[in-house]
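K.L.:
Dropping the sequence and predicted coords here.
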Amino acid sequence: MKRRRPTRAELIARLPRAFRPKLLPDQIRDLSLAHYANLDAVHRGEASGEILWQMVGGILTWMRITEQLQRGVDEMLEQHELVLQIVARFVRTGAVTFAPGEYEVARRGVEVMDALAELVDRPTAIAAAEWSELRVLHMEHQAKEAA
């Protein structure tokens, strides 16, 4: 009986994390631009609910990655708490804003997420992004019901 040859993706998944392909430099740059664009939109008071959910998705993605890499866990927990406060405020008021002191916390979080982007391997990042998309859809649905 002939054995099936493993696919390229299966072979890559077997590799230790350190040997898996990393994010490409342009992907890292694009992620950073998205992080800062969202941060800036909230800071200027121009963020919509759509931007809020993008931020939530990003933070959930990077939280999932920190669980996998065991780096930046405390910092991303702080970001998670922050974004939950912003979501609660959004549900109450309809506005996506920072309370005093939150901008500085969020800015530090963007720096952590950018550093994690340099470390993470592509398969881990993709899996985390897919996981967070499902979580965001669920959270967004709950927020609509609460409003």
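P.N.:
Yep, it's here. Residues are numbered from 1 along each chain as shown.
K.L.:
can we go C-alpha only for contacts and neighbour counts from here?
P.N.:
OK.
K.L.:
In this structure, which residue is most central in space?
P.N.:
By CA atoms, centre = their mean, the chain has its centre lying nearest to residue 58, at 2.1 Å.
K.L.:
I'd like the distance between it and residue 137.
P.N.:
Residue 58 sits 13 Å away from residue 137, going by CA to CA, to the nearest Å.
K.L.:
swap in residue 29?
P.N.:
For residue 29, the distance to residue 137 (CA to CA) stands at 26 Å.
K.L.:
One more to weigh against that first structure:
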Amino acid sequence: MGLEYMLKKLGLAIAVGLLACSLTACGTARAESTEDVAGNLESAISAVEGVSSVNARHKASIGMGSTVSVRVTAEPGAVLDSVLNDSLMAFAGASDGISSTAAVSFQVTEDGQQNTIAPDAIGLQKSPTVREVRDFANGQ
């Protein structure tokens, strides 16, 4: 009973330790400064012709992946497809600090209007990954 009992206890202790490590990896530890990344995105997209305002958020968690949310308000009368296309190009250029597998939620709305378009309006998936946005930008 002595050796067998000790091996079972050791196995259980190792299993608990591995579980704890796995759960810690899925926690909310930040891979980098999400505020800096969001600020870089906002600065780049704000420079696009026809953009009135930008709200960008970046959430990076080690083990759980990253997400990016960008809401662009276009100036009244702006061509939304052009603003979306150019904003995605600016996003790709400013996306260095973001994982290529991060999911992207991107919307462009004309100021004071209800019409909103997403990347699927110009040939991408509705919620592309950062890699897909970069590939799109490189293919233009």
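P.N.:
Nice, I can see it. Only a predicted model underlies this, so the values are computations on that prediction, with no experimental measurement involved.
K.L.:
After superposition, what is the TM-score?
P.N.:
Once the chains are overlaid, their TM-score stands at 0.30 when taken by TM-score structural alignment, normalised by the length of the second structure; 75 aligned residues with a CA RMSD of 5.1 Å.
K.L.:
returning to that earlier point: could you say which helix or strand contains the residue nearest to the centre of the first structure?
P.N.:
Element membership of residue 58 of the first structure [criterion: DSSP states H and E] is helix 49-69.
K.L.:
Tell me the buried residues in the helix or strand following that helix?
P.N.:
Following helix 49-69 of the first structure in sequence order, the next helix or strand is helix 73-93 (DSSP H and E). Neighbour-count burial for helix 73-93 of the first structure flags 73, 75-77, 79-80, 82-83, 86-87, 89-91 (criterion: 16 or more other CA atoms under 10 Å).
K.L.:
how close does the nearest residue to residue 80 of the first structure once chain neighbours are set aside get to residue 91 of the first structure?
P.N.:
Setting aside the residues directly before and after it, residue 80 of the first structure is nearest to residue 59 in space (CA to CA, 6 or more residues apart in numbering), at 6.5 Å. Here residue 59 of the first structure is placed at a distance of 18 Å from residue 91 of the first structure (CA to CA).
K.L.:
Ok, residue 111 of the first structure next?
P.N.:
As for residue 111 of the first structure, its distance to residue 91 of the first structure is 27 Å (criterion: CA to CA).
K.L.:
Show residues contacting stretch 2-9 of the second structure.
P.N.:
By CA atoms under 8 Å, 6 or more residues apart in numbering, no surrounding residue is in contact with stretch 2-9 of the second structure.
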